[in-house]
Structures are given as C-alpha cells and as structure tokens.
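Visitor: Sharing a sequence plus its predicted fold:
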Amino acid sequence: MLRRLMLLSLIFIVSISCVPTVMAETNSTNIQYYNSNSLIKSDGSYWVWGRDQLVPTHVQGISDVKISFGNFFVKNDNTVWFWKQTMFNYNSADLIQVKELDGGYAQSEGSGGMAIRDLNGNVFFVPWVDNDIFGYDFRIVKKIDVDHITDLTNFDKPASYMPGRNWVFLKDNGTVWAYSGFMPRPVSAVKGLDDIIDIYRNHALKSDGTVWYWTGEPNESATQVKGLVKIKSILPDFFSRMFLDDQSRLWYGGSYINSSNEELTKQQTPVMITSIGEVKDAVTIRDSLIVLTHSGDLFETPITQSKMSKAPKFKRLSTNVMNIKAAGSHIIMQKDDGTLWGWGTNTNAELGAGQNISLSITPVPVGQPISLEVNGEDVLLTSGVIMRNNQSFIPLRTLLVMLNANISYENNSKVLIVGSKEGSSPSIRVSINFKNGEILLNEKSIGSQTKAFLLGGTSYIPLRFISEQLGADVSWTKKDNKISILYGAVADVE
C-alpha cells in the first residue's frame, strides 16, 4: 500500500507531453454561469479564484449547481443550499440544505444581510452574522411580511458605512414597498409610486418611461427625476446612477464613490452620453466607466471630474464581448467564444489569470478551469492548474501534501530535493532550484521550458518532467477540460 501511495502521489508531477497539442487551446464554452470571482461549469461543478486561488480552482463537495449567490447555491432541482465556509475549507465544502427556500430561487440582494425572493413571490431575510461562518448565517431565515414580489433591491449611500438599511420591493401590481433596518420590519408603500416596472436602489421606472426617486425618509413621496424620458431600464450598478433609453443611449447620473472611498460626480440631473451609442450595459469600477455595446465592443473612460462630460473620450478595451460582471475594482467579461477575460485590479488574484500583476490595463484571459484525476479519483488542488508555454503547472504544496517521499530543502541555495523512498521502484530524485527555476531529474537537467516558478507566495512545478520515467497513461478530455491519468496496476488493466 505504501508503494502504491508513493507511485500515485508522484503522478501529480506527470507531464501532459503525451497529450495532444489541442490541450493548449482555451476551451471555456462549458461555462454555464460565472460571476466576478467564480464560475459554474456545465457539469454543475463550482470553481473560485482570488487570494490563494490564483486561477479557477475546483471546490470539491459542491456539485449539480446551476446558480450561486454569496454562500448560497441553487441546484438543478431548484433546491437551495448553504456553504458553511471557513478559512480552513476554502477549496472543499459541505453543503446544508435551506429548506425554507424550497419555493425555488428567483433573485437575491445582499447588503448587511441577504434578501432572497422565491419563485412564488415570497421574500426571506438571512442576516450577516459575525461568527465562525464567513458570510451569512443560514440558521436564521425569516420570511418578510410581503408577498407577490417581482423585484427587490436595497440602497444606502456606501460612504455612510451603514449598508442594507433600506429594502425595497416591487409587487406584481406595480406598487413599491419598503422597510428600513437590518432585520425584517413591517413594510409600507412608497407614496407616489404606481405602475412601476423596474426598481434599483432608490430609483423606480414607470411604464411611461419616467424615473422617480426617494431618499427613504418615513412618509416621503417619490419625486420625478428631471430630464429622463423614454427610459427602458435602470442599470443595476452599485456605485452609480445610470439608465438606458429606448434608443439604447446611456444616461449618466453620477457616481457615489471611487476606489479611495471618496465622493466623485455629484450631479443630480443625468446627462446623455453622446460619444457612444447602441449601449447594452454599463458599470463603474474604481475610477472608470465601462460601457458594452450591442456589437460586442467594450469601452472605458475615466471618472475623475466633478461632472461627467456629455461626450467623454472612450478607449476600446476589447471586442466580441457578450456580457460583463463587475466587482468593486475589476470586471470579468465573457466573449462570444465562451472564454472569460478580466480587467482591473489584481492585487488579490481578482482576475484569476495566474499572473503576477497588481493592475491589468488591458484584458487578460482568466485561467482555464482544469480538473485533474488519477485512476478515476479527483485530485484536490490548493490552487488550480496554471498553463504556461503549453504546459500545466500545479502548486508545490499539493505535491508535498500528497507525496509519500523523502523531502529536504536547502535554505541557502533555495533548492528543494524530492526523492522516492529507499527501495522503491522506480528510483527518482528531483532537484528544484527556485533561484533560477532549473529542475534536475536524477541529476539530469530537463530543459529551460519547464522551469518552476513562484507566484503569489506559491511555488509551481511542471507536470511533465517525469512522465516518461513513470510510464503513466495521460489523456485529455477537451469537452470537460480534464487531465486523466492512469498509472500502475490500473493502467495495466486498461
């Protein structure tokens, strides 16, 4: 058994040199859902990136998922599950079913808590609790005394540091209802709002194309926003007020804060942006306005002035973009070939690109969600597979945890030596020099194209450099982005 474990463990540094070159192709068309730091593949598996996960990394224990929001997941049977996440299980998970939400998931909004709307128009509130769970406390799920809800939102000026104080609900009869507070309280109708078809934060869109707003004060009547007519949608951007009219023109009403938490544009009367048209979507991140057109072009213009010009100069960021997802300081976009790309801050690996950059001024490809299995069993990786020079690299930590071998590290020379146990066959000694990236296999250099590297404090080693010595059978499934390895007795049987 000991020898078998050692041989299986050594597989983690097996090469894909015998895999067809098609493996180097980016194949992300199997992504059925994504967000600013996660994705769900068509097989229902869930992948995350950020912090220690430099590229998309499979979270084991989460399967058959179609949508995720916060720490909640909706499975294909419409049941809702909660991930009790701690710092010790970030890349593995145990899900707990939230039976109060058996009515099916339709929508959620989170700020100081999570309001969740089910398919029957009921709304439930899950508070944010500071305990051993990083996120929401699924143990406290309360139904809000409101029904027939078709939309929900919340608003509070970010600079006030009091998020989630004003919750707003749109009923199927076109009326708007709200309550203030962190926990559910009796709701009341917002005066002056009827025949409403869309809401976001403290703005409401009437069927006649006019937009109305209110501050959330008790017994306040809504006021019409001057200058806005023939509006067809309110863009759901957390940091700004933006609207699209019936000619797909963008109206900009000012941003709340920038990356330094300082107020920027304070204009109350929205201006129509004339320097770009056929707008499909728009978001603000950091100090930039990002605009996506119906033709798939993505543009950026800075937000640094006290008021936005009617004709700001836009710079093209990318083409063939289908949609975008934004966070506070970065965006993730999906192109028409299914691939994901990131732009913006990458201080904590927000872009999932596996690159040592703190800020990307041009879009970079998000790493592929590549899974690895040995003899039919999935391998738990501390961070996902990184592709470089048509080769796959995995974290050294994964190897050290799984490898049943003699390991030593020479601190002065920065050389790691991994060797097979005495009497094991085959006899292998691997020397990794992290100063120059050179790798020696049984004292023989394996070439400059397979250098180990450090990234984000994590050491990465290539999978290819001992494959021939181990005699592994390696295959690549393009459809699933999966490396499958057969070794030893299993490979012989096959």
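Guide: Now that the structure is in, tell me what you want to look at.

Visitor: C-alpha from now on. contacts and neighbour counts both.
Guide: Will do.

Visitor: Do a quick rundown of the helices in this structure.
Guide: 2-10, 396-402, 467-470, 488-493 (DSSP state H).

Visitor: The stretch 301-450 of the chain: strands as residue ranges?
Guide: Along the stretch 301-450 of the chain, counting by DSSP state E, counting those that start in this stretch, strands occupy 315-318, 321-326, 330-335, 340-345, 359-365, 371-374, 377-378, 386-388, 391-395, 406-410, 415-419, 429-433, 439-441, 444-445.

Visitor: Would you format those strands as CSV with mean neighbour count and distance to Asp195 included?
Guide: Formatted as CSV, the strands of the stretch 301-450 of the chain follow (neighbours: other Cα atoms under 10 Å; distance: least, Cα to Cα, whole Å):
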stretch, mean neighbour count, distance to Asp195
strand 315-318, 15, 38
strand 321-326, 20, 29
strand 330-335, 23, 34
strand 340-345, 24, 39
strand 359-365, 16, 41
strand 371-374, 18, 50
strand 377-378, 12, 53
strand 386-388, 19, 52
strand 391-395, 23, 56
strand 406-410, 13, 70
strand 415-419, 19, 69
strand 429-433, 19, 68
strand 439-441, 20, 69
strand 444-445, 12, 74
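
Visitor: Okay, one more to line up with it:
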Amino acid sequence: MKKSIALLSLALGLTVSAQASAAEANANSASNIVSYGTDSLVKKDGTFWIWGPQQPVPTQIPELTGAASTFGFHMVEKQDHSVWLWETKPLSKTVTVKPVSGISNVTKIEGYGPALALDRDGNVSASVKTAEGWDMTHFEPVKGIDHVSDVESYYEMNDKTGQARRIFLKTDGTVWTNTDSEPSLTPAKNLDNVVQIEKNIALKKDGTVWTWPKTFKGTGSLPNTVTATQIKPLNQIKSIWQDANSSLAIDSQSRLWFWGAILTGYSDGPVYTDLPDPVLLTGVKNVKEAYVVEDSIVAFTGDDKVYATSIKRNSMPSNASFKLLASDVASVKNGYRHIIMQKKDGTLWGWGVNKNAELGYGDYEFMHQTPVPVQKPISVSLNGENVPLASGVITRNSQNFVPLRSVFEKMGAEVSYDEKSKQATVSRKEDGKPAISISVNVKTGSITLNNAPITIENKPFTVDGTVYLPLRLISEKLGATVNWLPDQERISIQMN
C-alpha cells in the first residue's frame, strides 16, 4: 500500500518554482544561463534547451524563442509572460511546442489531476479535463479562492479508494482545501498564521509544524477537509520540505530534522519503514535547504556546499555522517532521483540517478555517485543561420561532436551509415572541384579522407544509437571555416 501511495503522490507532487534566488542571479551573471530546472535551461538570448531520455545533453528547441524561465511539467514562461508546453514523443527525438491558454505571469505549476497554476497576482487556475484526460494546454480559473501565496497537491487513500487533494495557502495565513469528490473549498482546521505548506505539513509563523493524515484505515468515505495536529518535538522551525514519503525541517539554528520513511531492500522493490518522530541530524550544520533525493538526504549549507547522507538503513541515527558532494554552489534544483546544481562560476552539475540521461552529461550510466558537469548548451550556425540538432553538441576532451546527419547534410554533403559494418560515409561533390569522401568506422574510430587515413586525437562514438562525429574535422575537410564564439557558446561554420 505504501509503495502505491508513494508513486501516486510523486505523480502529483513534483514542482519547480520559476523564481530565481539571489545566489542564482549571481551565478547567472557569470553564465549564459538565466534559468534552469532538473531537465532544462534558458539562456540569456531567450533560447530554451532540454535534456533527458531522447536528448543526452542540452539540446535547443528552436521553436521556443524569447524564453524567460523554466518550470516543471514541461512548462516554459516567455518574456511576454505567456506559458508554453513542450512534449517529446516516446522513442523519438521529435519535440512539439504548444501555447497554453488561460494562464500567464505564472510563479508555480503544481499537480497533475488537475494541474494547478499560481500567478503573481495570487490567482489559481486548473487544467481542463477532456475525454483524453487532463489538457495541459488549457486552464480555467479556480472559483472561490484568491490572494493565494502557494498551492500543493497530493493523493490520499484508504483501504478501498483514493482521491486527489489540493491545499491552498492564502496571504492572510489561512489554509483551504478541496478534493475530486468535494470541489467546494473548505477551511482546514487548526491552521492559521501559516507561512509555508508542503503536501500534508504546514509551518506556522510561531515556528511550530502541523500535519494531517494522507492515509486512512477502513473503507469509509475520505474526509472533505483536513484537521491538523502539532508535531510536538519541532519548534522554532524556519522552513520545511516534504516528498511522497519523507519530511525535513530546518530550525532557527540552521539545524536539520528528519522524519518519515527510511529504506531497505532493492531499488525495484524498496521496503519503507516509517519513523514518525523527528530526528535531529547533527552530522551537518548551517543548513539552508534540504531534500530527499532517491535514497539520500541532500543538504545545501550556508557556506555554499552540498552534502548527502543515505536513508537506506535500518534506523536513522542522529549522528549520521554526511559526505561532501560539491563546493562553491550557488543554487540547487532537486528532482525525485537527481539534483542539478549551479556553481558560482555559472556551470551546471548533476548528481544522482542518470538512467534516462537526467544529468545532461552525455551518457546513460545508471547513477553518478560524484557530481558530473552538465554539457554546455552549444549552438551551431551555418553561414549565420542556426542549425537545429536532434541531439545537442557533446564535448569530449575539448573537442565537439555532433550527430551524424545534423550538420553535414546542410553543408551539401551526402551522409550514409551502414549498420552492419558500423561505417559512416560523408561525401561531397562540387563542380570544378575534386570529390571528397570521408569514411568513419564508428567501431574502431578510424577515419579516412579519400581512402587515406587521418590521425585523430578523439575517436567518434555512439550514444543511445546516435553516431557522433567530430564537427570541426569533418567540416574543414568539406571546405568550411569553423570558429568558436565563446561569448555566445556558438560554433560558427562559414561555407561558400
């Protein structure tokens, strides 16, 4: 039962705020990145980039221009405050972009059934239900609620049924709620002067933390509203965080508290053991943000360092040791199974599960135990025009590689690939000039020009079935001039 609740709550719960912190702004001043999430980023020029299952490194979506910030749920806000949805078709590198109607000037997107959008004026809108499901391209206002400062949603269950619950925090500190079975808004009991909500916990202005059930015994009707009770050991708390199974709190002394699920078993069959009483974790100090990511607690401290400790254990000792992951960190964005960090020099780094290229590093290694750099969002232009890439540029040992067909066909070359021999051929014929034929054996990495071998420092390679070839080498052999424009993070190719 707990595993089912966890999965349903996860589907409803992951959010990314569009607002950047002051630390992010400082990092952005040294970078071309103005906004980033766990699977996407926005550059200063308004271009939008994604990575994940079909794109192992940041890849530009050319249809999205004038972008300002990236949310979760594949949502992007443009500089004109309009909101757009991007979608990748399964088993395809094709990305579609659609405008989202009914919302603008958004600060947060939350939940799936329906999704809730909170704007900067405190209004909330919900995605519209159709015969095919919830339409993420059309939102309508949620009636009966305004002056909202935050929204949360999760799934609650008993032994027979379940329902999605939505929690609304108003600017006056009151909390209101509704469900699928009872859409009318009702006030939450015992919740006033609330300053933060996280799923089914709330932080009051006086530093106390309150909670209410998400699971119920029996088969009766689920409640229409919530009744909160205080978590007694916690006081002088200044911030809280919660995912589907675990909760964290940071107190006025910047100490970290943990309660909820610890794990045993295997990743494909975890056993959750609930620790209802908060544990003060003394192994890390000066904490300003904290999350549970996969099977670890991740703490971001006031001296700009990131630490982690495992919750995969039989008990959670107060003196659990925290391992240093990274220093000089400006900001952190957390996903369910990985994190993306921006360092003070503006670079992005990823840590955690990577089986679907979540870290933008250019591989599909299941997990990276130490942080790895997210590849730079490098664009390519040919004679001044942007060249769209199905997968982005991968840099290895300071050399840039591009997908087999992405650039060279636009340069007038014919490109072929023999799957059996793993042989790629790039050839070009031009009147009055000798024919050029470049052969690349992807298996051995050898390259020939008109059957004469060429010495190369870094061999071509394949990532997730896509062949990557050295951009500068082949472009110059085809007669082009290649320049690197560092301020734009752009490779400029000029060809007569």
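Guide: Yep, that arrived. Values in this document were obtained by computation on a predicted structure and should not be read as measured data.

Visitor: re earlier: out of the helices of structure 1, nearest to Val211 of structure 1?
Guide: Closest to Val211 of structure 1 of these is helix 396-402 (Cα to Cα; 54.3 Å).

Visitor: Report the mean distance between the closest one and its aligned residues in structure 2.
Guide: Taken over the aligned residues, the distance from helix 396-402 of structure 1 to structure 2 averages 4.1 Å (mean Cα distance after the TM-score superposition for structure 1).

Visitor: would you turn the helices of structure 1 into CSV with mean neighbour count and distance to Ala159 of structure 1?
Guide: Formatted as CSV, these follow (neighbours: other Cα under 10 Å; distance: least, Cα to Cα, whole Å):
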stretch, mean neighbour count, distance to Ala159 of structure 1
helix 2-10, 17, 51
helix 396-402, 17, 41
helix 467-470, 16, 56
helix 488-493, 12, 60
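
Visitor: Next one: the residue located most distally from the centre of structure 1 from Tyr409 of structure 1, what distance?
Guide: In structure 1, the residue that sits farthest from the middle, by Cα atoms, centre = their mean, is Gly423; the gap is 46.4 Å. Applying Cα to Cα, to the nearest Å, the value for Gly423 of structure 1 to Tyr409 of structure 1 is 22 Å.

Visitor: what distance separates the top strand by length along structure 2 from the centre of its chain?
Guide: Secondary structure assigned by DSSP state E gives strand 269-281 as the longest strand of structure 2. Offset of strand 269-281 of structure 2 from its chain centre (Cα atoms, centre = their mean, to the nearest Å): 26 Å.

Visitor: contacting residues for Pro99 of structure 2?
Guide: Listed by Cα atoms under 8 Å, 6 or more residues apart in numbering, the contact set of Pro99 of structure 2 reads Ser82, Val83, Trp84, Leu85, Thr137.

Visitor: Map it onto structure 1.
Guide: In structure 1, the residue paired with Pro99 of structure 2 is Ile96, using TM-score structural alignment.

Visitor: coming back round to it: need the helices of structure 1 in CSV with distance to Ile285 of structure 1, can you?
Guide: Putting these into CSV (distance: least, Cα to Cα, whole Å) gives the following:
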stretch, distance to Ile285 of structure 1
helix 2-10, 43
helix 396-402, 34
helix 467-470, 45
helix 488-493, 51
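
Visitor: conserved subset of the contacts of Pro99 of structure 2 in structure 1?
Guide: Using both residues aligned by TM-score structural alignment, their matches' Cα atoms under 8 Å, structure 1 keeps these contacts from these: Trp84, Leu85.

Visitor: Which residue in structure 2 aligns with Leu289 of structure 1?
Guide: By TM-score structural alignment, Leu289 of structure 1 lines up with Ile297.

Visitor: Kindly report the same for Tyr487 of structure 1.
Guide: Under TM-score structural alignment, Tyr487 of structure 1 pairs with Met495 in structure 2.

Visitor: need the contact list for that match.
Guide: Met495 of structure 2 sits in contact with Leu382, Asn383, Met411, Gly479, Ala480, Thr481, where contact means Cα under 8 Å, 6+ apart.

Visitor: Okay, it and Val151 of structure 2: tell me how far apart.
Guide: Applying Cα to Cα to Met495 of structure 2 and Val151 of structure 2 gives a distance of 53 Å.

Visitor: sorry, back to before: which of the contacts of Pro99 of structure 2 ranks first by neighbour count?
Guide: Val83 (25 neighbours; other Cα atoms under 10 Å).

Visitor: What separation do you get for the spatially closest residue to that one that is not a sequence neighbour and Leu41 of structure 2?
Guide: On the basis of Cα to Cα, 6 or more residues apart in numbering, the spatially nearest residue to Val83 of structure 2 that is not a chain neighbour turns out to be Glu77, at 4.5 Å. From Glu77 of structure 2 over to Leu41 of structure 2 the distance is 12 Å, taken as Cα to Cα.

Visitor: can you count the residues close to Pro236 of structure 1?
Guide: By the criterion of other Cα under 10 Å, Pro236 of structure 1 has 17 neighbours.

Visitor: Tell me who's in contact with the nearest residue to it once chain neighbours are set aside.
Guide: Residue nearest to Pro236 of structure 1 in three dimensions, not counting chain neighbours: Tyr200, with 6.2 Å by Cα to Cα, 6+ apart. When contacts are counted by Cα under 8 Å, 6+ apart, Tyr200 of structure 1 touches Leu152, Thr153, Asn154, Ile234, Leu235, Pro236.

Visitor: which position in structure 2 aligns with Tyr200 of structure 1?
Guide: Using TM-score structural alignment, Tyr200 of structure 1 pairs with Glu198 in structure 2.

Visitor: ok, Lys44 of structure 2 to Gln488 of structure 2 distance?
Guide: Lys44 of structure 2 sits 9 Å away from Gln488 of structure 2, taking Cα to Cα as the criterion.

Visitor: ugh, typo on my part, it should be Glu24 of structure 2
Guide: Glu24 of structure 2 is 20 Å from Gln488 of structure 2, by Cα to Cα.

Visitor: How about Arg166 of structure 2?
Guide: Arg166 of structure 2 is 43 Å from Gln488 of structure 2, where distance means Cα to Cα.
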